[in-house]
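S.K.: sequence plus predicted model, see below.
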Amino acid sequence: MSRTTRRITGVAVAGFCAAALAAPALAAPTAGPDTGKAPGKTQFPIQILSFNDFHGNLEPPQGSSGKIQTGPKSSDTTVVGGVEYLATHLKEARVGHPNTVTVAAGDMVGASPLLSAAFHDEPTVEALNTLGLDITAVGNHEFDEGYKELQRLQHGGCIDDGPDGLNNQNSCAAGTFTGAKFQYLAANVLEKATGKTILPPYAIKTFNGAKVGFIGMTLKDTPSIVTASGVAGLEFTDEVKTANALVPVLKAQGVNAIVVLIHQGGNVPAATPYDFTCAGGGTLSADSPIIPVAEGLDPAIDMIISGHTHQPYVCSLPDPKGQPRLITSASSFGRLFNETDVTYDRRTSDIVRPTTDDSRNRLVTQTVAKDPAETALIATYSNLVKAIADKVLGQIVGSSVSKGQNAAGESPLGDLIADAQLADPSVVTAGKTPVVAFMNPGGIRSDLVADANGNVTYQSAFTVQPFNNYLVSMDITGQGIYDLLNQQFSGANSAGSPKVLQVSAGFTYSYTQLGKGTTNVSDDTATVDDGSVKINGVPVDKAATYRIVTNNFLSDGGDGFPAFKAGTAKYFGGLDIDGFAAYLTANSPYTPLVPSRITRVTVP
């Protein structure tokens, strides 16, 4: 992989005082007649388009991540996503709306698919430039590589990865990288050494003299869900105190219309369609972390655009005066975007507070034309990524590692993948390391095949796990572990269609398969043997709590495993493919194991 030019490696960026210095005012629409109604009219409309948790998904997400629920049943889904389609949908949504702004609520990059991650997420920044993003808050994943890297993404410049890349990454592979045309906001992220914000705390969008202010911030608990090196030297301040302190700063500049972009969110009931709204009778779950934040934000703040929890909702929460205030979230991975119509009143120099009737989440369907600029960008990086896809990760003994399952349902490749997930450091958070990993067999798409020399390439590994699922660690009780193991053979997985989860080293158990001739059994069924579930030889205590890791598909109850949904303290790590690749390299040459973790006892 080569580049034609290089810019300096480091980019020095001056900090911004969190509550004093003025932040950038974004360019106003072209001068001329009022971009709303004619001069003299007291009110005119403004359109706010928003999305969140894009995570570098330039191409349409695959598997379950590429679908969104569109009906009352979890099986009612539509294929959505892809930046080529998102750009077109946003462009079409702006038609007839001369007063429009496009904003986001964080995690635009980080835990990204190979097409973006291989280039330090520079392709994603360029794609967001192309689709017309104006402003975004920082999310926790913007700190995966440290705040200096975040500043580089904002302002441009190259990382010196050498002429052929380093560690499966290559900065400025397409030439130069000029940075984001949109503005990152980090109101509650301070550099400890200076006490200043690492990026502006707010931005002001002006529509022919009418000002709307946007405050952007991430969750204060970011340090507990990001590696220590990613947040070294930083302080994350309280969201409510930070935003409320900026209200008078904005008002002093004639800004009364204020929107908060925050990378923190709410939870909704299971099996929730994309168009979930409080107006339709729904409510955010009582344990939603955004609720105390929203209820503490100054009443002068007119609207909250949220993220982080990857949920779709259009709801309202009471402000400190008890008045309803709109809060939105547009799921994740570019599958949805939100459109909110607000009215600006020149008499008050403020927007009329929008309600749930003024806001809606919209599907990013693949039935529209692809945006040609985004298509060209994807083609460029798809060609460049080949050099990384062809890299040798390591060697295996023999020609392949088989996904074929033995009589108990365990496979050599399943063992390898589960071990890789358990070893992935990206899922360790707050000092808690998982003790067992669970992998769904349906997510293993092919054998791991080596070339004639026994070499395994990145592309070979990607063929095994092509869905770009995220690894998720969580707390679960011992009883919960028994429940999920029994769900391999019950519910949706009963009647002859069991799904035996692949498990990591040190985790063992047995189950008894009952035949049709067994008393009171109408069909083949199985039950996990009580007391047989062990971790490193120690029986699992049903009353104790254990840290486990799985992928986001199972975490959401996929494949008929609702027990995973009961997990708590969930933390999204990196992509499963990245952990798999790293494990292959660290354990090369790898000798396939003979499956022995799961024991099946058959009763005729």
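M.R.: Good, I have the coordinates. Residues are numbered from 1 along each chain as shown.

S.K.: C-alpha from now on. contacts and neighbour counts both.
M.R.: Will do.

S.K.: can you tell me how far Ala270 is from Ser285?
M.R.: Distance of Ala270 to Ser285, computed by C-alpha to C-alpha, to the nearest Å: 10 Å.

S.K.: surely Asn552 meets Tyr470?
M.R.: Yes - with the criterion set as C-alpha atoms under 8 Å, Asn552 and Tyr470 qualify as a contacting pair; they are 5.4 Å apart.

S.K.: please enumerate the shared neighbours of those two.
M.R.: Common neighbours of Asn552 and Tyr470, counting by C-alpha atoms under 8 Å, 6 or more residues apart in numbering, are Phe572.

S.K.: presented hereafter is structure B, for comparison with structure A:
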Amino acid sequence: MPATSPAHQQHLRRRRRTNRLLATAAGVLTAGALAAAALPGSASADENGGGKGKPHGHHPGRYQDVQLLSFNDLHGNLEPPTGSSGRVNEIQPDGTTKDVDAGGVEYLATHLREARKGNRYSITAAGGDMVGASPLLSGLFHDEPTVEALNGLGLDVSSVGNHEFDEGAQELARLQNGGCHPTDGCYTDKEFKGADFPYLAANVLDEKTKKPLLEPYWVWKKQGVRVGFIGVTLEGTPNIVSAEGVKGLSFKDEVETINKYAKELQRQGVKSIVALIHEGGFPASSSYNYDCDSPGAGDGISGPIADIAENVSPQVDALVTGHTHAAYVCTIPDPAGKPRTVTSAASFGRLYTDTTLTYDRATGDIARTAVKSANHVVTRDVPKAPDMTALIGKWSTLAAPIGNRPIGHISGDIGRDGTESPLGDLIADAQLAHGRTLDPETDLALMNPGGIRASLTYAASGAEGDGVVTFAEAFTVQPFANTVNLQDFTGAQLIQALKEQVSGPNQAAPKILQVSDGLTYTLDLTRTGADRVVTDSIRLNGEPVDPAATYRVATNSFLAGGGDGFPTLGEGTNDLVGADDLAALEQYLTANSSATDPIDPPKADRITIVR
């Protein structure tokens, strides 16, 4: 039940500490205890509405514009992201496009604060994945720095995303409620206070209690205006998070859950409703300012969110989405055929969305015909927010002794973009090399593209020189602390795993595994389904893969558990667990590069693409 008055916030902090102490005395804070403490559905802001201005004494008119600022998939990117992760594509007036540098919470804070000026009715919401897969500055401290930054940004409410479960329900409870890390302790002389905003998880249930893990919805109130927010993450979260992270939890259908709580909000008299959905789509253009509603613009957005938007109850007035890291502001008809706004602000704090919701005081609902929305670039040509600069400085000082350590040298940028990426090849080679230190008979390595979170850039930044790779950079690339696992597979299983890249759960949005040196095959995109992997083209060191032979394969522990829609990779035998994947990358860079002989970017020519 977040509120904005200091006294109320102090009361909440006391209550949260009491809950934590009681849970500790009981032995462990379980997901069920978290749900019981959350009191689902009861939370609302006070009449001052999230601290955005004070009530005035005039008599309000019938229609009131409410500003909704939103963003998604920050992933702990407090400092400006580098390489392609720190740019957005922008359509120019003449129809050409250009890349614009974007992102960094020092700039995001300034842009949000400027956007709020003159808007007494302003709410800031997020679509999940605020933490997880974070750069070292945040990830090293279990994302406490990011939660502090979000508090400073004035975030009012957020849905959970799949990455909020990277470290499990107990750690998510700590991020919400505060307290020192159970093993690392406190990083500073002040106890971590937790999030000032509620995380919403309407479709995440404790398997024992069958109740939502966190509050399913939250209501913002100001001078008679009430807007409800329902938060869900994608139903398929267990397929893309480690089994330990979602242990004891079940994830329900997004549409059914949103519709259920929309009815509940309606019964409470809350008729203006926004859904925060950590699931997204794929726009017809990669430019953030592409008008997907213009005549002849194509199909707007495709993917899971299109189906969700078409089926979510008309009682919901707008959808704030995420997960796909795409940028779009589109309208999709609701089940009654009425246009409804669907937005996503890319990722890493590079964009924010400014939506105007016109609230009708006579009906308590949003006048949908008056909804306006646009994405805006978090440019770096504005003053940095001093409080964010101080926050980054504080945590950077703590991280510097670890993060600034050089571990290798590169001769140019090694990117992660493309069906097969140079960085994907490098990581697969590193895991193969590490696997052979455990078992010299290791044949190949496979790496999931989603586990590669950033590129390696040549240009100097911070304490490094040109071409120097620091531990902090490598951590940003591979922040998940997966282990390198060795397993035996038959050739038939290996072929099947490669086909799972483009079939089953991955048919609509293929996940192309990055492969180590020696493994080659053809991917024919003119075909459909599993046939896109050309079976007779699959070779290892020039020889066809024998379906009856046994191959020793290195993967990370996430893939070894069948993650990312690769069930066959969860069926390996003769398991052997090695070091974590970041250590494998560090060992490879250190052993194979120097200032005078840096690593060149791999050619990314192991997979032949037919289009």
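M.R.: That came through, no problem. None of these values were measured; they are calculated from a predicted model.

S.K.: equivalent range in the second structure for stretch 82-98 of the first structure?
M.R.: Residues 104-120 of the second structure are matched to stretch 82-98 of the first structure when aligned by TM-score structural alignment.

S.K.: next one: the matching stretch to chain centre, how far?
M.R.: Here the centre of mass of C-alpha atoms in stretch 104-120 of the second structure, compared against the chain's by C-alpha atoms, centre = their mean, to the nearest Å, lies 22 Å away.

S.K.: mind listing what's buried along it?
M.R.: Neighbour-count burial for stretch 104-120 of the second structure, counted by 16 or more other C-alpha atoms under 10 Å, picks out 104-112, 116, 120.

S.K.: in helices only, show me those.
M.R.: Secondary structure defined by DSSP state H assigns 105-112, 116 of those to helices.

S.K.: now, which of these sits nearest Val553 of the second structure?
M.R.: Top of the list for closeness to Val553 of the second structure, among those and by C-alpha to C-alpha, is Val105 at 40.4 Å.

S.K.: nearest residue to that closest one in space, please, no chain neighbours.
M.R.: Leu78 (5.1 Å; C-alpha to C-alpha, 6 or more residues apart in numbering).

S.K.: repeat for Tyr588 of the second structure
M.R.: Here the residue nearest Tyr588 of the second structure, using C-alpha to C-alpha, 6+ apart, is Ala430, at 5.3 Å.

S.K.: which residues in the first structure does stretch 148-159 of the second structure align to?
M.R.: Under TM-score structural alignment, the match for stretch 148-159 of the second structure in the first structure covers residues 126-137.

S.K.: the buried residues of stretch 104-120 of the second structure into JSON lines, with extra columns for distance to Ser411 of the second structure?
M.R.: Written out in JSON lines, the entries for these read as follows (distance: C-alpha to C-alpha, whole Å):
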{"residue": "Gly104", "distance to Ser411 of the second structure": "26"}
{"residue": "Val105", "distance to Ser411 of the second structure": "30"}
{"residue": "Glu106", "distance to Ser411 of the second structure": "31"}
{"residue": "Tyr107", "distance to Ser411 of the second structure": "31"}
{"residue": "Leu108", "distance to Ser411 of the second structure": "32"}
{"residue": "Ala109", "distance to Ser411 of the second structure": "35"}
{"residue": "Thr110", "distance to Ser411 of the second structure": "36"}
{"residue": "His111", "distance to Ser411 of the second structure": "36"}
{"residue": "Leu112", "distance to Ser411 of the second structure": "38"}
{"residue": "Arg116", "distance to Ser411 of the second structure": "44"}
{"residue": "Arg120", "distance to Ser411 of the second structure": "52"}
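
S.K.: before we move on, back to that, would you agree the residue nearest to Val105 of the second structure falls within a strand?
M.R.: No - when classified by DSSP: H, G, I helix; E, B strand; the rest coil, Leu78 of the second structure is found to be coil rather than part of a strand.

S.K.: against Glu149 of the first structure, how distant is the alignment partner in the first structure of it?
M.R.: If you follow Leu78 of the second structure across to the first structure using TM-score structural alignment, you land on Leu58. Distance from Leu58 of the first structure to Glu149 of the first structure, counting by C-alpha to C-alpha: 20 Å.

S.K.: looking at these two, which is more packed in?
M.R.: Using other C-alpha atoms under 10 Å as the criterion, Leu58 of the first structure and Glu149 rank with Leu58 on top: 28 against 21.

S.K.: picking that back up, measure the match of Leu78 of the second structure to Ala389 of the first structure for me?
M.R.: Leu58 of the first structure sits 17 Å away from Ala389 of the first structure when distances are taken as C-alpha to C-alpha.

S.K.: next one: Thr343 of the first structure
M.R.: 49 Å.

S.K.: more neighbours: which of these two?
M.R.: A direct count of neighbours by other C-alpha under 10 Å for Thr343 of the first structure and Ala389 places Ala389 higher, at 20 against 17.

S.K.: which position in the first structure aligns with Leu175 of the second structure?
M.R.: Per TM-score structural alignment, the equivalent position to Leu175 of the second structure in the first structure is Leu153.

S.K.: tell me which element that match is part of?
M.R.: Assigned by DSSP states H and E, Leu153 of the first structure falls within helix 147-155.

S.K.: mean shift of that helix relative to the second structure?
M.R.: Between helix 147-155 of the first structure and the aligned residues of the second structure, the post-superposition mean distance stands at 0.7 Å (mean C-alpha distance after the TM-score superposition for the first structure).

S.K.: and the strands in the stretch 251-400 of the first structure?
M.R.: For the stretch 251-400 of the first structure, the strands defined by DSSP state E, counting those that start in this stretch cover 257-263, 303-306, 312-318, 324-330, 336-345, 350-352, 359-363, 392-395, 400-401.

S.K.: the fifth one corresponds to what range in the second structure?
M.R.: Here strand 336-345 of the first structure aligns to the second structure at residues 351-360, judged by TM-score structural alignment.

S.K.: let me have the ones in helices among the buried residues of stretch 104-120 of the second structure in CSV, extended by distance to Thr522 of the second structure.
M.R.: Listed next are these as CSV, based on distance: C-alpha to C-alpha, whole Å:
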residue, distance to Thr522 of the second structure
Val105, 42
Glu106, 45
Tyr107, 44
Leu108, 43
Ala109, 46
Thr110, 48
His111, 46
Leu112, 47
Arg116, 52
